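Undergrad: build me a structure from this.
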Amino acid sequence: MFTRLIKKMLPRGLYGRAALIMLVPILTIQLVVSAAFLQRHFDGVTRQMMEGLAVELRFIIQEIERGGIWAGRSVAAPLEISLFEGGDKPFEGDGLEARAFYDLSGRSVIEVLRRAVPEVTWIDLITDDSKVMIGLRLADGTRVDAEIARRRVSASNPHQLLVLMVFTGILMTTVAFLFLRNQLRPIRRLARAAEDFGKGRIVDYSPAGALEVRSAGRAFLDMRNRIENQIEQRTMMLSGVSHDLRTPLTRMKLGLSVMEESEDVTALRRDVEEMETLLEAFLDFARGDALDDLAELDIDKFLREIVSDATRSGAQISFAHSSNSGMLQDYTATFRPAVLRRALGNLISNAQRYGSEARVTLSLTPRQWRISVEDDGPGIPADQREEAMRPFVRLDVARNQNRGSGVGLGLAIAQDIARRHGGRLTLGQSADLGGLKADIILPR
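TA: Presented below is the predicted three-dimensional model:
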């Protein structure tokens, strides 16, 4: 419980944690050393000054015993010590020691006075913090009060050291923060480049900073180049495969078209059409977003166009905003419109195939936007939703395949496109329509 609380209190960012690692030891050492230095320095200085004052007080006491209070005053005046006859000051009671708890040097004052001047009966360091007021009882019972300036018994201006220490600490901390920010800036640039690449965006990046950061940056660039080369090679290979497979399929269709109609010819024609459908679906899945460029568009207008096209094709589909996105005015988003249209087209096609009514809902938050496609069909059981998004998987029990043609790539293509935009595809149950609810969640 305590460890969890500490983790919640600690900063989560690298900048905050690095600053904490830097500041905590410095402040701790500074406080400990300063406290020890101040205590030893002021304690030693105070004791030395008090030893000298004790000698003066003993000399004044001797003069008072020899010639009375006036003789003592004549000696005390040049020493900046004021003497008063006992009772002039409202301090009574032997053994009184008035000292503030934070007055560390006052403890040394009292200790030295008690030890070096036995005639001292009370000591007051509180009534006037600029003076030391003491009471004396001489051997004949005479009571004398004395006032001594505090600067004579303690080191003056102790705050100067504290001010200098604080000012120097702030200055060096500022310099350290500036240096730390410069060191963390390359890490942030690397993180932004990796995040943009995860969303399908290629931004300019050059390694900079410390050797370790440069090494990580070069590794990232190598990885990004390898992935781009693999995507390019896959696209070229698929283009070749598409051409090589379409040619024999076309010949087969032409050959079947000139043959006399029969049951076998009809079955072969269906097989060829199914092979062509499989080929198109596979190429759509494998091609992904390699042939599409990023564009900044109005997501609200984009979705309304898709729903309008689906409505014209005969689908019973509606478009709506969620309650939390109605307050937002900026619907600008950066994505690949062609492939995102393909992903939503697959989801809408599935909703139309397996249900009679569908709905597209747009929900925006400050960090992400969500597109939900719901239908009133049979839905998919919760334990089969992960499997349903795998390529070429058909869930005959959950989704009646007799209601339309399909090769099991619609959800897989939509999931792949969402991932290439840095998001994800989730499946659930529609609370309103009762069927499947597919959410494409993408970062803003």
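
Undergrad: please make it C-alpha for all contacts and neighbour counts, starting now.
TA: Fine.

Undergrad: for the chain, which segments count as helices?
TA: For the chain, the helices defined by DSSP state H occupy 2-9, 14-67, 69-76, 104-116, 159-198, 211-258, 263-287, 299-312, 337-354, 385-388, 410-420.

Undergrad: just so I know, which of those lies nearest R152?
TA: R152 lies closest to helix 14-67 among the helices of the chain, at 6.9 Å (C-alpha to C-alpha).

Undergrad: that older thread, need the winner for burial among the helices of the chain.
TA: helix 410-420 (a mean of 23; mean count of other C-alpha atoms under 10 Å).

Undergrad: in TSV, list the helices of the chain along with distance to Q368.
TA: What follows is the helices of the chain, written out as TSV (distance: least, C-alpha to C-alpha, whole Å):
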stretch	distance to Q368
helix 2-9	24
helix 14-67	23
helix 69-76	83
helix 104-116	59
helix 159-198	14
helix 211-258	24
helix 263-287	25
helix 299-312	12
helix 337-354	16
helix 385-388	22
helix 410-420	13
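
Undergrad: out of those helices, the one nearest V153 is which?
TA: V153 lies closest, by C-alpha to C-alpha, to one member of the helices of the chain: helix 14-67, at 5.2 Å.

Undergrad: how far is the closest one from where the chain is centred?
TA: Chain-centre distance of helix 14-67: 42 Å, with C-alpha atoms, centre = their mean, to the nearest Å.

Undergrad: I'd like to know which elements it is packed against.
TA: Packed against helix 14-67 by the contact rule (3 or more C-alpha pairs under 8 Å, 6 or more residues apart in numbering; DSSP states H and E) you find helix 69-76, helix 104-116, helix 159-198.

Undergrad: follow-up on the earlier one: which of the helices of the chain sits closest to G379?
TA: Of all the helices of the chain, it is helix 337-354 that lies closest to G379, at 8.3 Å by C-alpha to C-alpha.

Undergrad: returning to that earlier point: so can I have JSON lines of the helices and strands packed on helix 14-67 showing distance to L125?
TA: Output for the helices and strands packed on helix 14-67, formatted as JSON lines (distance: least, C-alpha to C-alpha, whole Å):
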{"stretch": "helix 69-76", "distance to L125": "20"}
{"stretch": "helix 104-116", "distance to L125": "7"}
{"stretch": "helix 159-198", "distance to L125": "19"}
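
Undergrad: right, so of those, which gets closest to A295?
TA: Closest of the helices and strands packed on helix 14-67 to A295 is helix 159-198, at 14.0 Å (criterion: C-alpha to C-alpha).

Undergrad: to compare with the earlier structure, here is another sequence to fold:
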Amino acid sequence: MFFKWLKRYMPRGIYARAALIIVLPVFLLQVVVSFQLVRRHFEGVTNQMTFAAAREVQLIINLVEDPDLEAGVVPSVLDGLDMTLTTHKTLDAKDSRLWYDFTGIIIMRVLREQLPQLRAVQLADDKVVRLFLQTKPTAISVEFERRRASASNSHQLIVSMVFFGIILTIVAYLYMRNQLRPIKRLAAAAEAFGRGRTVPYSPGGAIEIRAAGSAFLDMRNRIERFFEQRTLMLSGISHDLRTPLTRLKLGLSMIDDDDRADLEKDVEEMQRMIDAFLDYTRSDYEDQRTKVNAADFVRDIVDGCARAGQNVILYKIKGDGDISFSTDTVRRAVENLIGNAVRYGNHAEVSVRITDKSVRIRVEDDGPGIASQDREEAIKPFARLEPARNQNKGPGVGLGLSIAADVARAHGGVLRLGESERLGGLRADLVFGL
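TA: Reported below is the predicted structural model:
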């Protein structure tokens, strides 16, 4: 439970996590070392130095309380000990020290243990120690330099530790960044390939990262060979079918009208299937990307489909903005979605929503739709769901949704299928990131 709570506050980026791995141990090490150093070293040194200062103050007290002592002895001793003595009629002083003066606690404790006559200790700054004592003849105060009771500039060691800790952290971070850069390059190459683009990449970094990069290159080469073979196969089949199809058209033109209608319908269906195959072979989508206005682009597609006799309207446009993509391939994807909508339904509506982060092109129809458990299967190539989809205008090839999904993935987007709340049929969303 604790780790799940902690995970929410952990940084997500690999650079931030690497920095945390480096900085946190260094910080904890400095805290532990500083604590032990102050507790053991400075405490011991302060104890010894304060004890020595207390012995000197006790000497002065003894001299002051000695009635037989000559008058000039006390000033002479004070000069030799570099201390100042002041007499008082009454003592109303209280203990005082700076809030951050931790060694002052030790000084006060040792002085009270060694000097029974002590009434108050004032450590108003880190330069002077002032003691208020009640002797037998009178009340006195003794002043001496703070450096005689505790080590001076004790903070310098901590400052040095912090300074060199920061320097070493920066050096370690720079080294770690060089180690992580090959991982970032590998991730960028994999992301680009997932979107249909091949960027130059060569393995680098540590042995394990080089092995992962080499495995990625092998995988990318195999996938590219597979796409190339598939494209060549479908292109060859489609191209070879065009010649006999042309001969069939010429032969049908010489047949009587009564016998020709059904045959021409079959030929048109064959032509439609060949065109679909050719569209699918162009799934690499390496066309030049162009920056266009998304609303105007979709409006032009809908107008073209309407002029071609398809029952489709532009329902709504929300927002405005430009998007950069391959206009030919995206146009083909939207036209395929509209073609599917009017094929399996009677009416189709297209809407566009444009935000700062994405563009969504939605195509809805009033057909029977696709059951939720069949939507993933429907996107696969050559998938045909005749039991669920009532075909009003002849059978399809099963490539329309697959082509649209490939186009979306090539542009870093996604194709989502759902149920139209307004029309009751299928809802297909093409979502592109900006």
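
Undergrad: which one of the helices of structure 1 lies closest to L364 of structure 1?
TA: Nearest to L364 of structure 1 among those is helix 299-312 (10.1 Å), distances taken as C-alpha to C-alpha.

Undergrad: next, the angle helix 337-354 makes with that closest one.
TA: Angle of helix 299-312 of structure 1 versus helix 337-354, following axes from the mean of the first three to the mean of the last three C-alpha atoms, to 10 degrees, is 40 degrees.

Undergrad: hmm, who's touching helix 299-312 of structure 1?
TA: Here helix 299-312 of structure 1 makes contact (C-alpha atoms under 8 Å, 6 or more residues apart in numbering) with 317-319, 331-333, 341, 345, 348, 360, 362.

Undergrad: show me how to select, in ChimeraX, the buried members of those residues.
TA: In ChimeraX, this line selects whichever of these come out buried by 16 or more other C-alpha atoms under 10 Å:
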select :317,318,319,333,341,345,348,360,362
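
Undergrad: go ahead and confirm G413 of structure 2 touches D429.
TA: No. Using C-alpha atoms under 8 Å, G413 of structure 2 is not in contact with D429; the gap is 10.2 Å.

Undergrad: quick one: which of those two has more around it?
TA: Taking other C-alpha atoms under 10 Å, G413 of structure 2 and D429 do not tie; D429 has more neighbours (25 against 20).

Undergrad: circling back to that earlier point, which one of the helices and strands packed on helix 14-67 of structure 1 lies closest to R47 of structure 1?
TA: Proximity to R47 of structure 1 (C-alpha to C-alpha) singles out helix 104-116 among these, at 6.2 Å.

Undergrad: off-centre distance for the closest one?
TA: How far helix 104-116 of structure 1 lies from its chain's middle: 53 Å, per C-alpha atoms, centre = their mean.

Undergrad: measure the mean distance from it to structure 2 post-superposition.
TA: Mean deviation of helix 104-116 of structure 1 relative to structure 2 after superposition (mean C-alpha distance after the TM-score superposition for structure 1): 2.7 Å.

Undergrad: equivalent range in structure 2 for that helix?
TA: The aligned range for helix 104-116 of structure 1 in structure 2 is 102-114, by TM-score structural alignment.

Undergrad: contacting residues for R282 of structure 2?
TA: Residues counted as contacts of R282 of structure 2 (C-alpha under 8 Å, 6+ apart) are T231.

Undergrad: would TSV of the contacts of helix 299-312 of structure 1 with distance to R270 of structure 1 be doable?
TA: Converted to TSV, the contacts of helix 299-312 of structure 1 look like this (distance: C-alpha to C-alpha, whole Å):
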residue	distance to R270 of structure 1
I317	31
S318	34
F319	36
Y331	45
T332	44
A333	42
R341	28
G345	24
I348	25
V360	34
L362	39
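
Undergrad: and which of the contacts of helix 299-312 of structure 1 is nearest to A19 of structure 1?
TA: For the contacts of helix 299-312 of structure 1, the nearest to A19 of structure 1 is A333 (35.1 Å; C-alpha to C-alpha).

Undergrad: so what's the residue mapped onto that closest one from structure 2 closest to, chain neighbours aside?
TA: Using TM-score structural alignment, the partner of A333 of structure 1 in structure 2 is S324. Distances taken as C-alpha to C-alpha, 6 or more residues apart in numbering put K291 closest to S324 of structure 2, at 4.0 Å, once the chain neighbours are dropped.

Undergrad: the one you found maps to what in structure 1?
TA: Counting by TM-score structural alignment, K291 of structure 2 lines up with L297 in structure 1.

Undergrad: okay, now that match: neighbour count?
TA: Per other C-alpha under 10 Å, the neighbour tally for L297 of structure 1 reads 15.

Undergrad: surely it meets L340?
TA: No. If you go by C-alpha under 8 Å, L297 of structure 1 and L340 don't touch, sitting 11.9 Å apart.

Undergrad: OK, contacts around A100 of structure 1?
TA: Shown in contact with A100 of structure 1 (C-alpha under 8 Å, 6+ apart): 125-126.

Undergrad: if we can go back for a sec, how much space between the residue nearest to S324 of structure 2 and S326 of structure 2?
TA: 9 Å (C-alpha to C-alpha, to the nearest Å).

Undergrad: and R220 of structure 2, by the same measure?
TA: Distance, R220 of structure 2 to S326 of structure 2, by C-alpha to C-alpha: 23 Å.

Undergrad: and for S325 of structure 1, the neighbour number?
TA: 17.

Undergrad: if I look at it, how far off is I441 of structure 1?
TA: When distance is defined by C-alpha to C-alpha, S325 of structure 1 is 14 Å away from I441 of structure 1.
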